[in-house]
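Q: Have a look at this prediction, sequence included:
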Amino acid sequence: MDELMSCMHCGFCLPSCPTYRQTGLETYSPRGRVALMKGVARGQLPVDAEFAKNMYACLGCRACETACPAGVPYGSLLETAREVVEGDKKRAGKAPLVRDMVFKHLFPHPNRMKALGTLLWAAQATGLQKLAGRTGLIRLLPREMAEMQQAVDRVASPLKRARRQRVMRAERKALHTVGLFTGCVMDVMFYETNQATARLLIKAGCDVVFVGAQACCGALHAHSGEKEGAVALAKRNIEAFEQAGVDFIVNNAGGCGAALKEYHHWFHDDPEWKERAVAFVAKVRDANELLAELPPLRFAKELHVRVTYQDSCHLAHGQGIRNQPRQLIQSIPGVELVEMNRADQCCGSAGIYNITHFDLSMELLDDKMEEVKKTGAHLIVTSNPGCLLQMKQGIARAGMQGKIEAVHIMDLLDRALG
């Protein structure tokens, strides 16, 4: 209640909120949602379908936190509100079976995620994915899934993943030993980006360890009101990296990193685990953040391209990391960085928002692509897997294939290493 009461309803958050700007609805603004939360907390409003709709219509981009003069911790308030919604559904026996399968039986199990990746690789390697597109079978999928699949690049084969070195040694005298947080979706769909991140770190003077016992960061659980599942995953990761004994825990996904840096807030009522979480959080670094602190990378190639940077919401608003990615991009010989208007406005990906709220997500994406066009860029660079998929989808929707490419910043830097 103290956190809720810190909101003065001043309205500074309104221009920064994508859903409010698109709809003009007060209940689709941070100020309006906080007012609804206050009503529920005081027992003046029910936890009904309307309350749930307004809470889940939020992207969770946290741009309002950047704009808020009172420092309202909107992200954690939203997670708590959704936890209340899901708790109410469970007590009423209304929890959907598919949701249960995803949060309890898929994401917490790395081997099942890898098996899913192997199935996707097989569909791509055998040509089934292309065949489904050519024959129109892809239209049997829901529209949001059918559009998204065209943004998915070729995934790494199971053989390639099995050959990964557990430890990669620094090419110069090791300054640090870092544990790479590989993520769940990240390591399945963007395995090569994780490998590129490791190569950059060893070039910059780090020994890199791929910690085997790590699990999903828990962000998707926390953002979806499944706090118990998020806490269980946090404990697994804390234990895994404690045993690894690394100096830093490095990640390359803005959404994962924001969750990892907030683990200590998930253990308010557990002093022992909170102390361990505080020690864990002290070691967490985004890859952009750490690379900007290390000796400059020595690039072997010039990349004569015009680049625009799309901020990951949870990197910019959640972690306050804005300058480091831009500094790294500008350090590449031959690159011209052109800022787009509202670079830190959400692209509409927001975890699974582009599936659960497809139409609104695509409105935001189409607006974003209009800003991209104005830059005349050859590359859209971002620092989060969800944003990367969304931008690839945006290129396809805008009919700009072959004219512009979306790339993760770690892959761009790796290209310049030669």
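A: Yep, that arrived.
Q: going forward, measure contacts between C-alpha atoms and count neighbours the same way
A: Fine.
Q: Which parts of the stretch 251-400 of the chain are strands?
A: Assigned by DSSP state E, counting those that start in this stretch, the strands in the stretch 251-400 of the chain fall at 284-286, 306-309, 336-337, 379-382.
Q: CSV for those, including mean neighbour count and distance to Cys216?
A: Formatted as CSV, the strands of the stretch 251-400 of the chain follow (neighbours: other Cα atoms under 10 Å; distance: least, Cα to Cα, whole Å):
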stretch, mean neighbour count, distance to Cys216
strand 284-286, 24, 15
strand 306-309, 23, 27
strand 336-337, 18, 33
strand 379-382, 24, 21
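Q: Of these, which is nearest Gln319?
A: With Cα to Cα, the closest approach to Gln319 among the strands of the stretch 251-400 of the chain belongs to strand 284-286: 8.9 Å.
Q: Just the residues contacting that closest one, thanks.
A: Phe248, Ile249, Val250, Asn251, Asn252, Ala253, Gly254, Gly257, Leu260, Lys261 (Cα atoms under 8 Å, 6 or more residues apart in numbering).
Q: change it to 6 Å
A: Phe248, Ile249, Val250, Asn251, Asn252 (Cα atoms under 6 Å, 6 or more residues apart in numbering).
Q: any idea how far Glu226 is from Arg33?
A: The gap separating Arg33 from Glu226 is 19 Å, by Cα to Cα, to the nearest Å.
Q: Arg236 now?
A: The value you get for Arg236 to Glu226, if Cα to Cα is used, is 16 Å.
Q: the more surrounded of those two?
A: Glu226 (23 against 17; other Cα atoms under 10 Å).
Q: Wait, Ala406 touches Ser383, no?
A: No: using Cα atoms under 6 Å, Ala406 is not in contact with Ser383; the gap is 10.7 Å.
Q: quick one, which of these two is more surrounded?
A: Neighbour count, other Cα under 10 Å: between Ala406 and Ser383, Ser383 has more, with 27 against 24.
Q: Now for that one: which residues touch it?
A: Applying Cα under 6 Å, 6+ apart to Ser383 gives the contacts Ala253, Ser312, His408, Ile409.
Q: how close does the spatially most central residue of the chain sit to Cys206?
A: The residue lying closest to the centre of the chain (Cα atoms, centre = their mean) is Gly255, at 3.0 Å. Gly255 sits 23 Å away from Cys206, going by Cα to Cα.
Q: Same check on Met186?
A: 21 Å.
Q: Which one of the two is surrounded by more residues?
A: Neighbour comparison, Met186 and Cys206: the larger count goes to Cys206, with 26 against 20 (by other Cα under 10 Å).
Q: The more buried one touches Lys173, doesn't it?
A: No: the pair Cys206 / Lys173 is not scored as a contact, 8.1 Å apart, by Cα under 6 Å.
Q: ok, and here's another one to check against it:
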Amino acid sequence: MTRTNQELLAKFNMDEIMNCMHCGFCLPACPTYRETGLESQSPRGRIALMKGVANSQLTVDAEFEKNMYACLGCRACETACPAGVPYGSLVETAREVVEDHKKSETKPPFLRQLVFDRVFPYPERMKTLGTVLWATQSAGLQTLANKTGLINILPREMAEMQQAVDKIASPKERKKREPVMKADGETALRIGMFTGCIMDMMFFETNQATAQLLTKAGCDVVFVENQVCCGALHAHAGEKNGAVELAKRNIEAFERAGVDFVVNNAGGCGAALKEYHHWFHGDPEWQERAMAFVAKVRDANELLAELPPLTFTKPLEVRVTYQDSCHLAHGQGVRNQPRQLLKSIPGLELVEMSGADNCCGSAGIYNITNFDMSMQILDGKMEHVKKTKAHLIVTSNPGCLLQMKKGIIRAGLEGQMEAVHIMDLLARAL
């Protein structure tokens, strides 16, 4: 075995791999296993493959890569696992091994380098991308492309998913944002708002609504300068070094801000932020700083449920069903707080759907990279949604929100049902 291969395989944590008892409790919890029935598409099957690679019994080949990337990373298996196997970190390590192995043999594709090295780490470039999307929508080019069929020049996955993209905030609207939003009345806490990259580009109004809710709850909200992407997309795609560098920049930015809490409204981002300390094994200084940062991280639902109750003055006579974000429910254990907040809105009827915490198939960019499987999972989810006869599907993550909007279109429920982020719904009732 070459030195390069030894270094790659050393990334696997054999203690965590060996903790898997292959009991099978994870099987019914896994979306890809439920759809395919294949052992290699289950958590225990993938862990067995990792063990084979780590022991040099199997190679890091195309089949191994396919099975690792077929996973949605929803982490429902972690909730089901009696042994507490940290499957999420294991599959991220497996993907890191895949990508490092490929880089040792050939240069990464240009598009991959563009996304992970040239766009997501730079907030100003993300803002520019948002402005381009806004201009495209404002000029009517998106509508024209859909009507004339020109949209089909895009890959099928992107052509399909763009249907779910709502109107993006204008540059003028973005410039109106104040660096600090003051609390209504006496200030109880100073909150650092983690805006996120995709979240702030495509769901700017949701970030503003979240900040407004926090000010109503007695918080000063600071839009912290120099924050960057959380690094979740990098980590999920095997780009661990890039994820670590982004984590360092965020830790430094929020240290300088001197805030009581770091609040976010995206389940996927929040799960990554709360796990920063696991990204710095072998680096005691940064691990200590990361642990101090993690201690302050809260999902917006989590913090609002702890603060004095909001006073809602506008009754909403609607039937609502709540779709759990996988990384909020399974990754962070935040389940009851969103439901508690929804129940506090006058007039609102909350109807639980079957399998509310089953993955919707979004999983970051999975609905682009594994479109057919993603839509298969989504169609199954929508069957459960239909049975609730809800007016609104509420969720707590931007990827889930786009996916549920797509689900409404696929199910032919446009005009009958709306997908909405919980923070936007709460703001409606203020």
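A: Yes, it's here. Bear in mind that the values here come from a model prediction, so they are computed numbers and not experimental data.
Q: Where in the first structure does stretch 207-223 of the second structure fall?
A: Residues 194-210 of the first structure are matched to stretch 207-223 of the second structure when aligned by TM-score structural alignment.
Q: same deal with stretch 158-171 of the second structure?
A: Using TM-score structural alignment, stretch 158-171 of the second structure pairs with 145-158 in the first structure.
Q: In the matching stretch, which residues are buried?
A: By neighbour count on 16 or more other Cα atoms under 10 Å, the buried set for stretch 145-158 of the first structure is Glu147, Met148, Ala151, Val152, Val155, Ala156, Ser157, Pro158.
Q: do the same with stretch 80-87 of the second structure
A: Neighbour-count burial for stretch 80-87 of the second structure flags Ala80, Cys81, Val85, Pro86, Tyr87 (criterion: 16+ other Cα under 10 Å).
Q: For the residue mapped onto Ala132 of the first structure from the second structure, give its distance to Gln163 of the second structure.
A: Matched to the second structure by TM-score structural alignment, Ala132 of the first structure sits across from Ala145. To Gln163 of the second structure, Ala145 of the second structure is 11 Å away according to Cα to Cα.
Q: and if you look at Gln113 of the second structure?
A: Relative to Gln163 of the second structure, and taking Cα to Cα, Gln113 of the second structure is found at 26 Å.
Q: Identify the residues contacting Thr177 of the first structure.
A: Contact analysis of Thr177 of the first structure by Cα under 6 Å, 6+ apart lists Cys206, Asp207, Val246, Asp247.
Q: can I assume the second one sits in a strand?
A: Yes: inclusion of Asp207 of the first structure in a strand is indicated when DSSP: H, G, I helix; E, B strand; the rest coil is applied.
Q: you'd agree it is up against Glu171?
A: No: contact criterion Cα under 6 Å: Asp207 of the first structure and Glu171 do not qualify, at 8.6 Å.
Q: Compare those two (neighbour count), which wins?
A: For Asp207 of the first structure versus Glu171, neighbours defined as other Cα under 10 Å are more numerous around Asp207 (24 against 14).
Q: ok, the more buried one - contacts?
A: Counting by Cα under 6 Å, 6+ apart, Asp207 of the first structure makes contact with Met168, Arg169, Ala170, Thr177.
Q: neighbours around the alignment partner in the second structure of Val185 of the first structure, how many?
A: Using TM-score structural alignment as the criterion, Val185 of the first structure maps onto Ile198 of the second structure. By the measure other Cα under 10 Å, the count of residues near Ile198 of the second structure is 17.
Q: secondary structure element for Ile198 of the second structure?
A: Per DSSP states H and E, Ile198 of the second structure falls inside helix 197-202.
Q: same for that helix, what does it pack against?
A: Based on contacts counted as 3 or more Cα pairs under 6 Å, 6 or more residues apart in numbering; DSSP states H and E, there is no element that helix 197-202 of the second structure packs against.
Q: rerun at 10 Å
A: With contacts taken as 3 or more Cα pairs under 10 Å, 6 or more residues apart in numbering; DSSP states H and E, helix 197-202 of the second structure sits against helix 123-138, helix 204-216, helix 398-410.
Q: Out of the contacts of Ser383 of the first structure, which end up buried?
A: Using 16+ other Cα under 10 Å as the burial test, the contacts of Ser383 of the first structure include Ala253, Ser312, His408, Ile409 as buried.
Q: nearest to Gly39 of the first structure, of these?
A: Of all these, Gly39 of the first structure sits closest to Ser312, with 31.7 Å by Cα to Cα.
Q: Look up how far Cys387 of the first structure lies from that closest one.
A: Distance, Ser312 of the first structure to Cys387 of the first structure, using Cα to Cα: 7 Å.
Q: overlap in contacts of the two?
A: The contact sets of Ser312 of the first structure and Cys387 overlap at Ala253, Gly254, Gly255, Cys346, Cys347, Ser349, Ala350, Val381 (Cα atoms under 10 Å, 6 or more residues apart in numbering).
Q: Now do the same for the last one: its match in the second structure.
A: Using TM-score structural alignment to pair residues, one finds that Val381 of the first structure aligns to Val394 in the second structure.
Q: cool, and the fourth one?
A: For Cys346 of the first structure, the equivalent position in the second structure is taken to be Cys359, counting by TM-score structural alignment.
Q: neighbours around that match, how many?
A: Residues near Cys359 of the second structure, counting by other Cα under 10 Å, number 27.
Q: Please apply the same query to the one 3 residues further on.
A: Neighbours of Ser362 of the second structure under the rule other Cα under 10 Å: 26.
Q: Now do the contacts for it.
A: For Ser362 of the second structure, the contacting residues are 72, 74, 325-326, 368, 370-371, 374-375, 377-378, 398-404, by Cα under 10 Å, 6+ apart.
Q: show me what contacts the match of Ala132 of the first structure?
A: Counting by Cα under 10 Å, 6+ apart, Ala145 of the second structure touches Ile151, Asn152, Ile153, Ala159.
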